[in-house]
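Chemist: I would like to see how this sequence folds:
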Amino acid sequence: MLRARRLNSSMIDRIAHDNAIDTLSVWFKGRGKYLYHAVPRALYDALKTAESAGKLFNDHIRGRYYCEPDPARRRHRPD
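Modeler: Next up, the predicted model:
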């Protein structure tokens, strides 16, 4: 089981990295959890210590890696 790490960021609540499949999990504040595939561990480590995790994310991850909403996330829709 992955352990999520909380960040002091206005954009990102938590992050976790699965080394076995190089997947970065990102919990965005107010938007939920997304999975970014083939993200190297070094970027996860950089996010943990970045002065601005949001800027690092936007500059080096967003739009560069395949992303999908967490498929395990439940979606509640009205009938």
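
Chemist: Only C-alpha atoms from now on, for both contacts and neighbour counts.
Modeler: Noted.

Chemist: residues touching the most centrally placed residue in the chain, list them.
Modeler: The residue lying closest to the centre of the chain (CA atoms, centre = their mean) is Val26, at 1.8 Å. Taking CA atoms under 8 Å, 6 or more residues apart in numbering as the contact definition, Val26 lies against Ile12, Asp13, Arg14, Ile15, Ala16, Lys33, Tyr34, Leu35, Tyr36.

Chemist: For the comparison step, fold the sequence that follows:
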Amino acid sequence: MPYVRSSAISRIEWTSGTLSIWFHETGRYDYYGVPESVFHEFLAARSKGSFYNMYIKDRY
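Modeler: Okay, here's the model as predicted:
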């Protein structure tokens, strides 16, 4: 369970297609059907919030 440096996100986890994101303000949200490659790209992204908004939000 990688903890990340982000003003919006505290932790990101991926298990069998489920991406779990812990937001500082609202807690944990699960996103289903997320490829593992997207998880790794998310971890590598310079801005976690921007990546979330562009590639995860409203897609999964």
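
Chemist: Quick check: TM-score for this pair?
Modeler: The TM-score (TM-score structural alignment, normalised by the length of the second structure) is 0.94; 60 aligned residues with a CA RMSD of 0.7 Å.

Chemist: hang on, the earlier thing: excluding chain neighbours, what is closest to the aligned partner of the residue nearest to the centre of the first structure in the second structure?
Modeler: Counting by TM-score structural alignment, Val26 of the first structure corresponds to Ile21 in the second structure. Excluding the flanking residues, the one nearest Ile21 of the second structure by CA to CA, 6 or more residues apart in numbering is Ile12, at 4.7 Å.

Chemist: Would you mind giving the secondary structure of that neighbour?
Modeler: The assignment at Ile12 of the second structure comes out as strand when based on DSSP: H, G, I helix; E, B strand; the rest coil.

Chemist: Which parts of the first structure are helices?
Modeler: Assigned by DSSP state H, the helices in the first structure fall at 41-49, 53-60.

Chemist: will you turn the ones you listed into CSV that also has distance to Pro69 of the first structure and mean neighbour count?
Modeler: Putting the helices of the first structure into CSV (distance: least, CA to CA, whole Å; neighbours: other CA atoms under 10 Å) gives the following:
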stretch, distance to Pro69 of the first structure, mean neighbour count
helix 41-49, 18, 15
helix 53-60, 16, 15
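
Chemist: I am finished for the moment; much appreciated.
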